Each structure stands twice: as structure tokens, then as C-alpha cells.
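J.: coordinates only, sequence not included:
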């Protein structure tokens, strides 16, 4: 019996190997230009047989039945190539492919503003995509400035090089929803004086929606969405991969360093990144070094993901810790040298402070007057496939801690200290397709608590907020026409109890006083409770005239509930040097925006034209407060007072892109864009009373033209590849359409900045990438200028100055060098 079993096993094994020997195999190498294409996809069309190339571009498919096949080679950022191949019994067939870079982005898949992953050509909403390489080539102090360079229609309100608040088509703050990996970022977005709390070196891709996205995201997406998606490197199974990055900027001495690791084991992926950045004060040729604009920032992030047949699941966490100095613009009236605050109250004479030393201006040490922003995030999301349907679930926990240390006599005593806790939730059910209609129902929102801790200034009350919205979205394809749209209902409840502020005998300032011991205290924030409701939606279409020509049209209704400062503020924000006054009677904002777009990716050119018209009811904006005699209202000495206003508004404009890349001159690209927006205040009574000073909305960017002449070396050598040189012109027109009432804004002259850049990839003899270099010189001719969105433009204590200039200029010439070492 034992002998029989052994004989049967030998026969079966022999038959198996004989059958295997009769099959053939396919191998080869994939390249892009002269570069090996690592982790590209190889598939036998119509079969389940496929693989990916290794880090040198080589691939191999074994045990293929003899016959004729179509082989598909594909990789992100490259055009898919298909070949016919015949596999013969017992033989190895060799087939290599050289893929061309895909300049057209119409086939790119986006995940922002849609219920499920969708090709750009099927999405009627205006959306732009920036890759990691594009962001690397736009070297900047922060990620938002890189996006501003790459996406027409996006601008930023700045407070020095490290603080940029994104604006889309003239709208910002809580109207632009910032996402990190699809989870909404919550960190006191109403504040001017801190950035978006995200590690710029860890971002692999950015998707920008230009227009209302309330249908999917609810309140706070009235102007659009910026979704920053972390890099998820591809690597072989059981192989630890990583990269080390070093970044240096000459203007403010910014030093950035970042280490990333990635590991894959079967269907599990792990990533980790640690980043540190530090800088001293920035400089320009008019102001010299601008005191108290340095920073020190740390970031940690980690991620684990598994992809299974049933779907996928991901768990991620981030930590952000930034000490950012607080500029106030005080200086000597004659020399224009910056001074520093060393006393408080009546003892502090703003116009007679001691001068800042040269050592302090160049020091990396954080000054006593600074803010510390900490942001912690833990989130998870996944997808469960259920036949022809699927369920997507996302949960996120965030904590934002913001402390502003503005007391020179008590440097460890924060003037502002607020802790914001947020729970995000998002559930979507993608229904099975019915009659060709893909549809999704979903519910998402958040729960928030905000608390002040051991501070001396209280611009906003402690509050609780609960937000919930439900939506339905559907799309259907009719030949070349894609039609999509949906409707949403939102409910947001915000409340706070009586908030008292009284004297603090321990430090001589004020403190939060809790009930019932409120004797001698002031009721700064009377109790408030309100629920805001909103209906939003969109309807749009795309028409694919051809593979290269696309027409888009969309109409969307946006919704935004007033934020906490707009309805509840009543105090000093020390970092902004502004006393904010809100109005609890404000109504929600509702917008109705129409978009029309023409997109054409031709053989020798990319032509894109997008036009929009946006009418907003109950538009909320901030304006300087003057008394009856026209003098600025001063509640806290040395600080401006702003009161929020509400009226109807209209914004309209266009973005036009013309990129020339002639096929006969493959080494040359001439890229051009123009962005234009006008913001009109429709409060006719106020306009008449102010003799036209209130005609325009605040924070509207001027006409912006950007041109780039880029030279790509086609003959890559064994050592250098993907070498490029570029010359850029950033042209900003004068902004004479501004909100002039009570000198809230002033006219801004136009200016042109010339930038140059270069980059290359250095390879080893084994064709592995040793490093990538990116060199950028911004403001080559050291132009002195002020952006109309530069908050420091208004940091001035004198009515006249010896050099005839007022306020603080933007950053001067900056040479930056970024080096990336993959391993």
C-alpha cells in the first residue's frame, strides 16, 4: 500500500512538471525615457495574470499557457502601452517597453469632492492636481506656497514665510476646507497667525477643488477644498525602503530635514516619517531682518494599511509641534530698525522700545514672545466590498493646542491658551449600479469642544459644537456625456454657557472665572445656543468631445455656518494683534456658483479656460472699526479693532492656462497661466454712505500672470537624468479694487518677481538613484514688494517714515537647495 501511494505521488508530480514545462514565460524591462520604471504594472489583458516590475524595471511572468496575448504596461504619470505577444511552449519570450510621460491629466483619478474614485475627465467640478515632483520643483518654506505657485486661482494670506492661509478665488479662512488624507483639518482655522499644521515633506499629492464642495463635505467647503494626501511609496515585498531629505534656504537660514521609511509584507504596508525645520528671521532689502518671524517645527507621522479581497483598512497618526515667533512691527521712527517689547501696560511705550540686536535677528533661538501650536491626529478609514456595492467608513480624533506667549515680564504665562478637541466621522454606502446609475448615500460631520486654559486673554468663549449632514450623490454616463449631481442637508448646533473674566491677583492680569464665584468679574460672553440649517447641492456635466478635448459645466449651491469668531468673539487675539468683535445674529452663508470649463490636452499644447460666477447671501467679512469722528477704535492699546460685517456679495473671474510643449522640440516647455477674480460688496446702502469705499470685498488677490520657460535635457547620461532648467516670471498687477472703508485695506502697487531653478537626478553605476537635487532662486533681483495679502503690510505705528514706506515688505531674494536620498 505504501509503495502504491508513493508511485501515485510520483506520477502526479511528473505530470505537473511536464505540464508546467509545456507553458512559457514572459520577461523584460520597463523604462521611462532612460530611467528604469520601478513598480510599474504588467498585465495580460483579459486574464488574472499580472505582476509589477522591480526597482530596476525588470519583470517576469511565469507559467503562461502558449498562445497570443495582449500585454499592458502602465505606471502612474505615464501613458499606457499595449503590445501583442506570442507565448510558445517551454520558451522564454522577451518583451521590454519604454513608456512616455503623460502630460495630460484628464485620465488621472481623484478622490476629493466625489463619492468614489473618479477620473478627472468625468468630474464636472473644477479640480487641479499637483504631484510630489511638481511640489518639489516649487521649492518653498511651506506647502501652501508651493500650491499657490502650481494652481491658478489659489492665493494665500501670509504672516512671514512659514504662515500661509489658503484662499481659493478670493475666499478663505473657514470657507476653504483643508483635508489631510481625506480627513478634515480642525485647528482654529479662523486665526490669521498660524499655518495649516501639516508636514510639507510628507505630502505625495495635492488635489484642489475650486468651487463649492458642500455636497460632500458640508459647511466650510463653500469656496473649495485642498486635500493633501500623504505619500505611500511603492516597494517590493519584504524590502525596507526610505528616503532622507535635506532642505536649506539662504534668506532666513531655514534648515529642513526629513526621514521617511516604508515597508511592505504581503498585503500589509507600513510608513513612517520624522521631520524637523528651523529658521531665523527673514529679510528684505528695505526692512533688513524682520524681527520675530523665525520658527521651529517638528512632525511625526505613521501609517499602517492592509489591502485584501474584501477591501482595505488603514490606521494613521500624526504629531505637529511648532514654535512660531509673533511679529508686531514696532521700530525706531528714524532708523526704522526693529524694536522689542520688554514691558507691559502703561510701562510699555511702543514708540520708545529698545532696539533688537543683530545677533537676535540672526539667532535660531525662539524669542520669548512666540506662539506654540501643537496638533495631534489619530484616524482610520477603510472600505468593505459587498458584491456590487461597498461601504466606506472614516473616523478621526484630533486635538489642537494653541498657546500664545505675549507677556515679556512673565514669559511662561500664555496670553491665549485654547484646546480644541474634534471627533470626525464619515460613512458612505456606494449602492450597486442600477440602469447605469452609480449612486452614493452618506452621512458625515464632527463633534467639537473648545476650552481656554490658564490664559489672560479670551477672544472666544468655551463652546461645544455638533455637526451632522446627510447627502445623496449620483452619476450616469450617456456615451460621451457624464452627468452627476446630488443634494445635501446639514445641521450644526453650537452652544456655550456664560463665560466670566475677572482679575487674577497672582499675576495682575485677568483669568476665566467659573460660576458661582463670579464676584467682581465681567460677563464677557453671555450664554448662547443656536442651530444652523442648510441645504446644498450640485448638478454638472462633462462632454468628452474627444480623447483630448473636454467641456465642463457645473452649478452648485454652497453652505457655511458662521464660525466661532464671527458670532462669538469679544476680545484680544494676542498673536494677531487684533481685538475681534463678533455678531451672534449672523445667518449662514449660502452661495450659488456657476462654472464653465474648456480643457484641451493637444499634441503640442495644453489649453485650459475656466470661468466662474459666484453670488453669496449673508457674506461675512471683517472690517476695521472707527468711531464717529473717523478715528480708529482702540480697546487694547497697540492693537487694532475689527468688527465682523454681513452683506450680499458677488465674485466672478477666470483662470486660463496655456502650456506649449512642441513635439519637435521635446526639450522645451513654455507654461503660462492667468488668474483673475473680482469681489463686489452688494450692500448698496453701505457703499453709498461710504462714498464707494465699501464697494469691493477685502482679501481679493490682483490679476496674477505666471510664465515658466523650462528646458528638459533629452540626452540623459549614465550619471545624470531628468535634468531641467527653468526661468519663471510671477507678475502681479496693482490692486486698486480693495475694501477702503475705515482704512481696512489700502491700494497695493503691482510687481514682478523673476525666479530661476534647476534640478537633476544622480544615478550610481548600477542605475540606482543616488539622489535628486532641486535648486531654486526666488526673487532673483531682490525686489522689495508688498503683497496685498501680506498681513505685515499693515504692521505700522507711524503716519510717516524717512524712507517713505509703511509696513513690512515680503521676503527678499531666497536661494534654496533641496536634496533627496532614496535608499
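T.: Yep, it's here. What you see is a predicted model, and the numbers here were worked out from it, not measured in a lab. Numbers count the residues shown, from 1 in each chain.
J.: Going by C-alpha atoms from here, please, whenever you check contacts or count neighbours.
T.: OK.
J.: and residue 17, that one's in a helix?
T.: Yes - using DSSP: H, G, I helix; E, B strand; the rest coil, the assignment for residue 17 is a helix.
J.: where do the helices sit along the chain?
T.: 2-22, 132-137, 143-150, 214-217, 358-361, 564-568, 684-689 (DSSP state H).
J.: What is the second one packed up against?
T.: Helices and strands touching helix 132-137, as assessed by 3 or more Cα pairs under 8 Å, 6 or more residues apart in numbering; DSSP states H and E, comprise helix 143-150, strand 203-210, strand 769-778.
J.: Now distance to residue 563 too, for these, in CSV please.
T.: Formatted as CSV, the helices and strands packed on helix 132-137 follow (distance: least, Cα to Cα, whole Å):
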stretch, distance to residue 563
helix 143-150, 22
strand 203-210, 21
strand 769-778, 36
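J.: returning to that earlier point: just the helices of the chain: most buried one?
T.: helix 214-217 (a mean of 29; mean count of other Cα atoms under 10 Å).
J.: Now tell me what touches that helix from outside.
T.: With contact meaning Cα atoms under 8 Å, 6 or more residues apart in numbering, helix 214-217 is reached by 113-115, 220-222, 444, 471, 486-488, 536-538, 557-559.
J.: and that helix, how far out from the chain's middle?
T.: Taking Cα atoms, centre = their mean, to the nearest Å, one finds helix 214-217 lying 17 Å from the centre of the chain it belongs to.
J.: Could you find the closest non-adjacent residue to residue 327?
T.: In space, residue 327 comes closest to residue 292 once its chain neighbours are excluded; the distance is 4.8 Å by Cα to Cα, 6 or more residues apart in numbering.
J.: OK, contacts around that neighbour?
T.: Contact analysis of residue 292 by Cα under 8 Å, 6+ apart lists 281, 325, 326, 327, 361, 367, 369, 370.
J.: Quick check: it vs residue 785, distance?
T.: 19 Å (Cα to Cα, to the nearest Å).
J.: Residue 542 too?
T.: 41 Å.
J.: So which of the two has more stuff around it?
T.: In this view residue 542 and residue 785 are compared by other Cα atoms under 10 Å, and residue 542 has more residues nearby, 25 against 21.
J.: what residues are up against the more buried one?
T.: 121, 122, 123, 124, 481, 482, 483, 550, 551, 552, 553.
J.: State the pair within those residues that is farthest apart.
T.: 483 and 550 (13.4 Å; Cα to Cα).
J.: Put this next to the first one:
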């Protein structure tokens, strides 16, 4: 209820009369000078947008004072981002000319601390559009983003997957649901983040330390999943999306409706997923990799000249089969229903994100409540069918003051905090002890121009965390606290309009999680023992990157060196239990991860685009032992043939590409080497209007040659089980207006 009280307080707080500012203009084609109808005109700070009319005219009303960024987007054209500075009550005329382009050079992003363009950030922020996720043929959100160089995934089948950013995973990275830090017991490779790919506008990915903005756990990077934009003012829009996956007989559907007027906006979306056990390249099904999920997402909000107020609710209820030895005797045939050895998960997230405009200042007040329930169902031969039942309740809050900015400076100060309670229910196995974790942090952030083409950003942050756990028969109580400072300094230098250089030096940290401090028992098929004396893990990273773009060529090159002090890891020891189980112990050492990525996009003809990327990683401890879960170095490539109009068909394409994964011959202590492999993918799609109803469809074939292979980050490797074989997905989207 706290969030509802906060929202209504902000919504109806007494406000003085504010200026009624307007920005209007005309959008034309740069070459032909013809007006462009139905161009998207969007203000990310206000979560508000419109579109040009039949004559290319747009108008934005009820705008606050200060700097606003306006993004103009239209299919087949390069997006344009304009900053306007409203200093007093008046109307602004803003005329735009858009150039045709296949490449989208940059977009407005928010994960770097402010509303800014990708090129204004010293931290490189990758972007994946929501519309691209369904066309990958992936069966999960995480699988859909691994084409980004430097991003990979740990998998136990197609449902139980976790992202890896530059060789770090689990509690070394953060996943944000529209800015809300997900708390899904993510300390284990068997515990996936609970999020799906439905109703997403875009995904922003920070590769590298980001504790300055997000606190503990953001040492490897951040994945921020941003919700779909509201409907343009005056519209009620909807869409139906459906997929079928041949390999798993997978059925995936979601349906959404949203509307908006000058003051209010709202939206609701529901989705389902259902997959059988997948088949490998030999045609053999991999037992108990089936999974099912239902989800509901809703939002309501208000836009006024004095502020923006948003209230969101997300519910996800996945059931993930566990492909482990204990389950195999009970899985006698390929099926869809979860009956034995599966994770029965439920996640509720209520969040409110609000911005108040006070003269030239803006105040962000955000809060969320998250309830995550994790149940492990086993089999009838066990004393308890329900072996684990544990809740995690998290209340988080944030307040940020954005000081008056101009074209040269931006200053932000803020406070963040969270309270997490872990409580075991009536089940015999305690994944974690009952515990309380409390956080509070203060931070300051600045962006400024040093010279005409040289921009800098810097900041500092202090975090305090207390952890209190209850004693249990097999483990003692923990009562400890941590205090950590994070900082960063980075620059962007525009050598010309086409060439950009970035540098960033950052320190980040993560505190030991509860499992690492307290574990003492069987988990994930092995005996694990925590260490209550663990210290905070600290990362010092330097990033260098460059960007070049022209009308037909785009090149991104980046390299990094990450020195990690007190790196926390688990490894087998020389000790055994009375049952002769090897004891795996948590300990610390210094480590380094070195790597880089390159991505090249080439447009030799208007109808042909070529893309290739390569990611390299090397991670090792100071004693020479290799770090775990370091992915294979991978080369990805594809060619896409596209045509705007072919008879009645619009935006048609054909693409072919694949992945080459190099041999991983640097395994950690409890890993083995992994052979190289090559996968080939192919896709085709188009749109057609039938009686004024647009229908979009595509077919995507992954692992087209039905290759039998094992990826290094598959935890099914130790069981001798292969990754998924050929999968052909059929995708259908039907948008509509009400």
C-alpha cells in the first residue's frame, strides 16, 4: 500500500500554475523536401508522444520548463534527436528534415544516468529494439539479446538461462525491469531472471562497471528492459502476436491494448508460453527441459506540465523443468506439462516512476515493491514433494534532483535505498536462511563540456549495506555490514561528425550475497560451504572505444581491462563430507578479465546489408587458474536482403547468417574444454495489407543444418547432453486501431 499512497500524494500535490509551452513544426524528406506523414515524435522525459499528420505537421503541448529531448523516428529514415531549451512561456517552432538510412546511428537512452543520446555517454550503451526480439527465433528473453557482442548466456535448457556480460554473471550483473532491480535469487546459474520479451520498447545494455548509478552487483554490467511507449496522444492501439516453434512444439502468444489522451495514458498486456522438451541435433529429446509461463503487465499514468506520474504492475508465473539426474527416471516421454522436478516461480512487481518539474529543476521520485516466491517441486519418492518454498520481499526507493542544465552542463544528486526480507515457508530445505538486507546510498553525477568537441562525465557514490541472517542447525547466524565507494570518470571526443572516441575509468563493487556467506549443504547437486568472512569484491576497469559511421558503413571497436580484487568464486576443496561428497568452498582471490569487441555494418547496396561482429575474452585468477563461465570467443555474421515494396508486400526481407564459436581450451577447475562449432541461421519475412488490416509475418530457422554441439556455458554439458537442434519459428503480428 505504501506505493499507492506515494503515487496519489505525488499526483494530487498542490501545485502552482505552470507555463503552457508548445513545440510544433513540420517534418520533411531531406532530399525531396516532401512532407512526411505519420512520423513518430516522442519525448522520453515525459513518456509522451504524437505523430505528424497527413501534411507532416506535429504539435506538442503542455510542456515544462528546462531542457527536453525530442526524438523523430520513421521507418527507412535515420532517427533525429533534438534538444530544446524552454526558459519561459512561449511557443517554439521546430522544423525537421529526415535523411533516408538503413542504419540507426544513435537513439535516446536513459541507463547512463540522464536522458541523453548514445554518443553523449562515456559509457557505451548498446540498444536492442523490442521489435527485433521476436524475429530472432529465440525462446527466451536472454537468448534474444546474445547477438550483442560481449553478451552471452549460461543455460540449462532453453528456459533456465542467465545473461553473461564480458565474462561476469549471476550477482555480478544487474537486470532492471523498467529501472527496477530484479531480485530473483540470482546467485545460482539454476535461477533465471523472471522476465519475458513481451511489451518491450527496447533493451539498453551497459557493458562494464556501473555501480556509480546502480550500486552493488553492477560490476559486470547492466541490462535495462524498458516498457513499450504509450500510444500517441488521441489513439487507442492494440496488437496480437503469436509464435510457433517447431523443435519444442512451442506456443507463444501475447495480446496488448494501450491508449492515451493529452492527460492520461494506460495499457495492459497478457502473454503465455508453452514448450515441450527440446530435441538435439540427433533428434533425441533432452528430458525435462520443458517450460510454461503466463504473464500480465499493466500501467496507468498522467502527464501534466508540472510532472509525469506512472504506476506499473507486472506478474510472471513461469514453471521451469530441471534437467537433472534425479528427474530422468520420471520423464519417460517428451511432454509439455510440468509434473516432476521443476521450479514453480511467481513474481509480482508494483512500481511507480514519477517526475516533478519545479521551475528549471526536475525531481525524480521512484519506488517499487517486489514479491518473489520460489518453489522447488520434486517427485513422489521424496519425503516432501515440495522441497523448497521461499519468499523474497523487496521495497526499493530512489529520489534524484536534476539541477538546471544547459547545452554544456548536467548535474544530478540522489539517494537510493532498499529493504529485502527473505522468509522460508513450510518446506524442509532452506535454500537460504531467513534474512534481512538493508541498503542506502548517496550519489552525485555530472556531465559537462570541457571543449567544443570534448565532453566529460564523472560521479561518486557511497553505499552502505547491512546483512542479518538467522541461525539454523547447519549454519550460524551472520550479522555484518559493508560500506563501499564507487566512482567513474569518462570522456567522449568527436573528432568529426563521423568519428567518435570514448574513454571511461570506473571502480565498482559487489558485496557477498547471502549464499556465499552462509551456504552449508547440498545445492545444485554438490555440497557447498559459504564463508562469513568474505569481503566486498571490487572492480577497476578501463574502457576504450571508437565509433565511425557514414551512409554505407558503421564500425564500433572497443577494448577493456578489468582488474578484480577479492574476486568471489567457488571451487572444489580437498575436504569431503561424511557421505564422501567433495566440499565446494567459497573463497576470494584477485583476478583479471581482458577482452574486446568489434562490430561492422556495411550497406553496399540499398537492398543489401552485411553485419559481422567478434567478441574476445580471457579471464584468469592471479595464480593462473582460469575463471568459470568465460564464454567461447564468437564470430557472428549475417547478410540481409530487403525491399520496401514487392507487389502487395511491404518491408520484405530475407536474411542468412550464423555463429562460429571458437574452441574454449581455458576451462576453470571444475570445467572441461569445449570444442568449436558453427551454426547457420536463415529468416524471411514481410507485411501485407488485407482490407486495410496490416499483417506482419516471418519465419526464422536457427541451427538450420541441425548441428549436434555443446556450448561451453551449457550446464547440461556435464551430463553429456547437447544443445538444441534445428528450430523453425513462425511469427505473426497483427496491429490494430480502436
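T.: Perfect, thanks for sending it. As the structure is a computational prediction, the values presented were derived from the model and not from experiment.
J.: quick revisit: out of the contacts of residue 292 of structure 1, which is nearest to residue 707 of structure 1?
T.: residue 281 (29.6 Å).
J.: was I right about that closest one contacting residue 296?
T.: No - when contacts are counted by Cα atoms under 8 Å, residue 281 of structure 1 is not listed as touching residue 296 (11.4 Å).
J.: Neighbour count for the two, which is higher?
T.: For residue 281 of structure 1 versus residue 296, the count of surrounding residues by other Cα under 10 Å is larger for residue 281: 25 against 22.
J.: so what's that one up against?
T.: 252, 289, 290, 291, 292, 293, 294, 361, 362, 363 are the contacts of residue 281 of structure 1 under Cα under 8 Å, 6+ apart.
J.: distance of the equivalent of the fifth one over in structure 2 from residue 154 of structure 2?
T.: So the one you mean is residue 292 of structure 1. Aligned counterpart of residue 292 of structure 1 in structure 2: residue 288 (TM-score structural alignment). Taking Cα to Cα as the measure, residue 288 of structure 2 falls 17 Å from residue 154 of structure 2.
J.: Which residue is the nearest non-sequential neighbour of the alignment partner in structure 2 of residue 397 of structure 1?
T.: The pairwise alignment with structure 2 assigns residue 397 of structure 1 to residue 369, based on TM-score structural alignment. Among residues not flanking residue 369 of structure 2 along the chain, residue 395 sits closest, at 4.5 Å (Cα to Cα, 6+ apart).
J.: now for that neighbour: what does it line up with in structure 1?
T.: By TM-score structural alignment, residue 395 of structure 2 lines up with residue 423.
J.: Also residue 220 of structure 2?
T.: Match for residue 220 of structure 2 (TM-score structural alignment): residue 223.
J.: residues contacting that match?
T.: 168, 169, 171, 172, 175, 176, 177, 210, 211, 212, 213.
J.: from what I can see the last one touches residue 227, true?
T.: Same thing as residue 213 of structure 1. No - in this structure, residue 213 of structure 1 is not within contact of residue 227 by Cα under 8 Å, at 11.9 Å.
J.: These two: who's more crowded?
T.: Set residue 213 of structure 1 next to residue 227 and count neighbours by other Cα under 10 Å: residue 213 wins out with 29 against 24.
J.: so what's the more buried one up against?
T.: Residue 213 of structure 1 touches 113, 221, 222, 223, 224, 225, 558, counting by Cα under 8 Å, 6+ apart.
J.: out of the contacts of residue 542 of structure 1, which are buried?
T.: 121, 122, 123, 124, 481, 482, 483, 550, 551, 552, 553 (16 or more other Cα atoms under 10 Å).
J.: Could you check which residue of structure 2 pairs with the second one?
T.: Put plainly, it is residue 122 of structure 1. By TM-score structural alignment, residue 122 of structure 1 lines up with residue 120.
J.: got the contact list for residue 181 of structure 1?
T.: Residue 181 of structure 1 neighbours (Cα under 8 Å, 6+ apart): 227, 228, 229, 230.
J.: Which parts of the stretch 101-250 of structure 1 are strands?
T.: Ranges of strands within the stretch 101-250 of structure 1 are 109-110, 118-119, 127-131, 154-158, 164-168, 171-172, 176-180, 183-184, 203-210, 224-230, 240-249, based on DSSP state E, counting those that start in this stretch.
J.: mind listing what's buried in the third one?
T.: In other words, strand 127-131 of structure 1. 127, 128, 129, 130.
J.: Helix 143-150 and that strand, what's the angle between them?
T.: 110 degrees (axes from the mean of the first three to the mean of the last three Cα atoms, to 10 degrees).
J.: what's the mean deviation for strand 127-131 of structure 1 versus structure 2?
T.: With the two structures superposed, strand 127-131 of structure 1 lies on average 0.7 Å from its match in structure 2, counting by mean Cα distance after the TM-score superposition for structure 1.
J.: what sits up against that strand?
T.: By Cα under 8 Å, 6+ apart, strand 127-131 of structure 1 touches 120, 147, 150, 151, 204, 205, 206, 207, 208, 209, 210.
J.: one more time with 7 Å, if that's ok
T.: Applying Cα atoms under 7 Å, 6 or more residues apart in numbering, the external contacts of strand 127-131 of structure 1 come out as 151, 204, 205, 206, 207, 208, 209, 210.
J.: Make CSV from these and add neighbour count and distance to residue 140 of structure 1 to it.
T.: Below are the contacts of strand 127-131 of structure 1 laid out as CSV (neighbours: other Cα atoms under 10 Å; distance: Cα to Cα, whole Å):
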residue, neighbour count, distance to residue 140 of structure 1
151, 21, 14
204, 19, 15
205, 19, 16
206, 23, 15
207, 22, 18
208, 23, 18
209, 22, 22
210, 27, 22
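J.: OK, contacts around the spatially most central residue of structure 1?
T.: Closest residue to the average C-alpha location of structure 1: residue 226 at 4.6 Å, with Cα atoms, centre = their mean. Taking Cα under 7 Å, 6+ apart, we find residue 226 of structure 1 in contact with 177, 178, 179, 206, 207, 208, 209.
J.: switch to 6 Å and redo it
T.: 178, 207, 208 (Cα atoms under 6 Å, 6 or more residues apart in numbering).
J.: Now flag whichever of these is closest to residue 83 of structure 1.
T.: Of those, the one sitting nearest to residue 83 of structure 1 (Cα to Cα) turns out to be residue 207, at 32.7 Å.
J.: what sits against that closest one?
T.: 128, 129, 226, 227 are the contacts of residue 207 of structure 1 under Cα under 6 Å, 6+ apart.
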